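# got a sequence here, can you model it:
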Amino acid sequence: MYQLIKNGQVLIDGQLQKRDIAIDATGQITAIEPTITAVPTDPETIYDAHGHFVSAGLIDGHVHFRDPGFTTKETLKTGSAAVAHGGFTSVIAMPNLRPVPDNLLDFKTLVARNQAETSVHTYQFAPITNELTEQTIVDMSAFKAAGAAGFTNDGHGVQTAQTMYQAMQMAAQINMPIVAHVEDESLVNGGVIHDGQAAKKLGIPGIASVSESAQVARDIELARATSVHYHICHISTKETVNLVRRAKKDGLNVTCEVTPHHLLLDDSAITSDNAMLKMNPPLRTLADRQALWAGLMDGTIDIIATDHAPHTTEEKQQSLLKAPFGIVGSETAFSLLYTHLVANGPFSLAQLTSWLTTNPAHVFNLPHAGQLAVGQPADLAVFNLTDTTTIDANTFLSKGHNTPFIGEAVQGDTLLTLVAGQIAYQKE
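Next up is the predicted model:
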């Protein structure tokens, strides 16, 4: 455990300023000062940040730890090690597991395992319906009491409007969010990438943008009728951005997230049968990607979340038609985003950190997360913003290496991650 972080650079009023940070034996921050002269007697508990950026621990509102049921892809241990490697100290895990935790015994067991077996703060979403695909809604009040962070059928859109309407009514009554994977399956038509130029050139069935935006439009009207907090996962289309923008102007409690890969890639990157570029929702067009950047700029999009989705190498070596959807993102998110959005883009470091810290803490009601402040837990990360490194799968702590970003030169390497003062990751 570290008791003193020396010579860090902390964001204060949007500017980086030199600060030391003191941490007590309980893992709480006790002081943040330009210089702290009273140092611990044990030099091993002092970390010299050497002028690097010290951030509040990042928050990821959308990760897949695959455990139980799919532990060849990831486990609670490897998943949490991976997120700590990326500078994340709090995450919310998705319930598309085997078995689906749609009964209280399985859900409580999973919550207990999250607490016991992960090295970060791991919160858990509960399913909206049994098996994620049925019409029977879970007992939301009981799941809230058992620790649910919200309700989602991630991986599946709720296909029936009546089911979603009833779920929203129930969630609104207990002040919990509905977290929606938006996909009208009747409009997917066996597609595996976006229904655009890449699909036509490769002769691969495409997924139309309207499969997302049509369900968003439906759900926004249901949210209007129920006053629920409606959060949309991994938005990808310009139509969805416009729908959310209008909903917010109407005063609805609608929030949404975007992934790093949808911000940084579009379907022009798909020039061959490369399943590393297969994710759901798929990479859309340049115009869609530009709309996502504009949505971040004007506040339509609230947060960035990775949708960290590990798969085995064998699975991702298959064709686009056969390989599973999804890429890993926990270990590369901050460096990719800092490099493209801040160092070489129009956004500030303060904006980036807000999308990864304070905003998700607010959206998902995590009162002690995302803050670097006296009296708060010492959940923090140290990033090297100056030196360039190369994304290398050999350094990944996740079991999954399925990302198209391997080999890319980036800034923003994680040097240290503390969770309640304890070392969750430290670069050698």
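# switch to C-alpha atoms for all contacts and neighbour counts from now on
OK.
# which residues in the stretch 201-350 of the chain form strands?
Counting by DSSP state E, counting those that start in this stretch, the stretch 201-350 of the chain has strands at residues 206-207, 230-232, 254-258, 303-304.
# residues in contact with residue 88?
57-60, 120, 330, 381, 417 (CA atoms under 8 Å, 6 or more residues apart in numbering).
# orientation of the longest helix along the chain relative to strand 254-258 in degrees?
Among the elements of the chain assigned as helix by DSSP state H, the one spanning the most residues is helix 210-226. Between the axis of helix 210-226 and that of strand 254-258 there is an angle of 150 degrees, by axes from the mean of the first three to the mean of the last three CA atoms, to 10 degrees.
# before we go on, could you also do this sequence so I can check it against the first one:
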Amino acid sequence: MSDRRPAPSLLFEGARVLDPASGFDGSAFVAVRDGRIEAVAATRPAGSFDQTIDARGQWLMPGIVDIAARFREPGASHKATFASETRAAQSAGITAVTIPPDTRPPIATPAMVDRIHGIADRVGGLDVHLLGALTQDLAGESLAEMSALRQAGCVGVSNAASGLRDSLVGRRALDYAHGLGLTVHVFAQNPALANRGCAHEGPIATRLGLAPIPVAAEVSAIRFWISLVEDTGAAVHFGRLSTARGVEMVGAAQKIGLPVSADVAAHQLFLTTDDIGSFNAMCHVLPPLRSAEDRDALRAGVMHGLIGTICSDHQPHEPDAKINPFPLTEPGISGLETLLPLGLVLVEDRILTPLQLAERLSLGPARVLGVAAGSMAVGQRANLVLVDPAQPFELRGDQMLSAGRNTPFLGRKLPGRASLTVHAGTIVHRIQAPR
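Have a look, this model is predicted:
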């Protein structure tokens, strides 16, 4: 249930406050007034409040910043729209999303930036950040006007899943981005080695007759970009890691002080190539689901902070997109509504502490994007999520708010969810459930 009525002032009582920016993890009163955090205190702040929220037994943390989510508008509104996906994001405790540049047309001009921001502003209730195109129309040949895209409001640049014509384009792109102070977001997959495959190279792909994507497709791409980072000093963020070797290489680069960071899609921390089973198209994703050893290495990377961000990699599809033979189905999972609940499973499994989960979901991505989020400091804009970690539920398609119901987690019992989401001081989502 959503509640869009303005809330000029809020007081949260009894919550376990998780502030990854300060490292605070403890019980506190949190006051919100005029859209900002007014107080975080051990005792009740003075003054009256329009709403007092009993948050006992729940966690209050900064709103989730999803670093990779496709809302399909413009260009594919038959799959989803900003209106539908904003509601889904709000219900999941997400207060900010980052849209990759592969919309239709791509985010390659200031006019396109303005168009998408206009759509987002009309819907409201969510901070929307954009990645601009690294090359013109994502064609991989000539560089996009990164300076104009930055001035228009892009928080980084990327070529999404498209490749580059040659390594010189990559070198020039990093030089240009570095001069502008822009982070380059890289989908680490060598197109030639991936060769339009659809499954992890191994016995499952062989048995099912599926075109394979070897680990080397990711590893060679990471090696290429790290070598350019060494030459240029540019900041590179590797999105959606999928391999143990990739985690190892990113960690080694960080250890010697290179400005590289990485994220992982939540589903990669739970699923493996075995889940494809007998051509389960819900498990058709890019990068592909890999081995159990890769999954465990990704979990270790998240645990130790080598991977500082967990994202949804949200890609909603209409039902027809997943009913063809496996290689002909469209890759991607509708992930907004499972991002936080799957994170709570990581806490249950002792992969992360609650405070570390808040960091991987809010402060980590905010730092990569260079945006003011992920903090519970006084004066900070009040983008918050109240998490009930002990409100188990079964993920059901008829209860999902995303227009895309394409997820392999349907029917899965999950341990908890967002009970209330606040965006800029206003409650945009609230559920009332028996405790």
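# circling back to that earlier point, any idea how far the longest helix of structure 1 is from the middle of the chain?
Remark: helix 210-226 of structure 1 is offset 22 Å from the chain centroid, using CA atoms, centre = their mean, to the nearest Å.
# stretch 230-249 of structure 1 now?
17 Å.
# which part of structure 2 lines up with that stretch?
Counting by TM-score structural alignment, stretch 230-249 of structure 1 pairs with residues 236-255 of structure 2.
# coming back round to it: nearest to residue 33 of structure 1, of the contacts of residue 88 of structure 1?
residue 381 (17.4 Å; CA to CA).
# aligned partner of residue 371 of structure 1 in structure 2?
Aligned against structure 2 by TM-score structural alignment, residue 371 of structure 1 finds its counterpart in residue 375.
# kindly report the same for residue 396 of structure 1.
Residue 396 of structure 1 maps onto residue 400 in structure 2, by TM-score structural alignment.
# wait, doesn't its match sit right on residue 337?
Yes: under the contact definition of CA atoms under 8 Å, residue 400 of structure 2 touches residue 337, with a separation of 7.4 Å.
# what about these two, which has more around it?
Of the pair residue 400 of structure 2 and residue 337, residue 337 is the one with more neighbours under other CA atoms under 10 Å, namely 25 against 18.
# leaving out sequence neighbours, find the closest residue to the more buried one.
Nearest residue to residue 337 of structure 2 in three dimensions, chain neighbours excluded: residue 92, at 5.2 Å (CA to CA, 6 or more residues apart in numbering).
# residues near the aligned residue in structure 1 for the one you found, how many?
Residue mapping for residue 92 of structure 2 onto structure 1 gives residue 86, with TM-score structural alignment as the criterion. Counted by other CA under 10 Å, the residues lying close to residue 86 of structure 1 total 29.
# before we move on, what about the one 4 residues further on?
Counted by other CA under 10 Å, the residues lying close to residue 90 of structure 1 total 28.
# let's verify it: helix, strand, or coil?
Under the three-state scheme (DSSP: H, G, I helix; E, B strand; the rest coil), the conformation of residue 90 of structure 1 reads as strand.
# ok, which stretches of structure 2 are helices?
Counting by DSSP H, structure 2 has these helices, from start to end: 82-91, 110-123, 146-152, 167-180, 191-194, 203-208, 215-232, 244-255, 292-304, 336-348, 354-358, 364-369.
# if we can go back for a sec, and the match of residue 92 of structure 2, what does it touch?
Contacts of residue 86 of structure 1 (CA under 8 Å, 6+ apart): 330-334, 414.
# any chance of the residues you listed in CSV, plus distance to residue 315 of structure 1?
Supplementary listing: the contacts of residue 86 of structure 1 in CSV, determined by distance: CA to CA, whole Å:
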residue, distance to residue 315 of structure 1
330, 19
331, 20
332, 21
333, 23
334, 26
414, 29
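# ranking those residues by neighbours, who comes first?
Top of the contacts of residue 86 of structure 1 by neighbour number is residue 330, holding 30 neighbours under the definition other CA under 10 Å.
# what do we get in structure 2 for that one?
Using TM-score structural alignment, the partner of residue 330 of structure 1 in structure 2 is residue 336.
# do the same with residue 33 of structure 1
Structural correspondence for residue 33 of structure 1 with respect to structure 2 (TM-score structural alignment): residue 41.
# its match reaches residue 30, doesn't it?
Yes: in this structure, residue 41 of structure 2 sits in contact with residue 30. The criterion is CA under 8 Å, and the distance is 6.6 Å.
# residue 414 of structure 2 versus the match of residue 33 of structure 1, what's the distance?
Going from residue 41 of structure 2 to residue 414 of structure 2 by CA to CA, to the nearest Å gives 32 Å.
# who has more neighbours, those two?
In terms of neighbours (other CA under 10 Å), residue 414 is the more surrounded of residue 41 of structure 2 and residue 414; the figures are 21 against 12.
# that one contacts residue 390, correct?
No: because the distance of 9.6 Å does not satisfy CA under 8 Å, residue 414 of structure 2 is recorded as not touching residue 390.
# so what's residue 82 of structure 2 closest to, chain neighbours aside?
Excluding the flanking residues, the one nearest residue 82 of structure 2 by CA to CA, 6+ apart is residue 71, at 5.8 Å.
# how far away is the aligned partner of the one you found in structure 1 from residue 343 of structure 1?
Using TM-score structural alignment, the equivalent of residue 71 of structure 2 in structure 1 is residue 65. Distance of residue 65 of structure 1 to residue 343 of structure 1, given as CA to CA: 30 Å.
# over to residue 355 of structure 1?
Distance of residue 355 of structure 1 to residue 343 of structure 1, computed by CA to CA: 16 Å.
# does residue 244 of structure 2 touch residue 299 like I think?
No: the pair residue 244 of structure 2 and residue 299 does not pass the contact test of CA under 8 Å, sitting 9.7 Å apart.
# quick one: residue 418 of structure 2 from residue 53 of structure 2, how far?
Plainly put, residue 418 of structure 2 is 14 Å away from residue 53 of structure 2 if you go by CA to CA.
# and residue 96 of structure 1, what's its match in structure 2?
Under the alignment (TM-score structural alignment), residue 96 of structure 1 maps onto residue 102.
# test my guess that residue 327 of structure 1 contacts residue 313.
No: with contact defined as CA under 8 Å, residue 327 of structure 1 does not reach residue 313; the gap is 11.3 Å.
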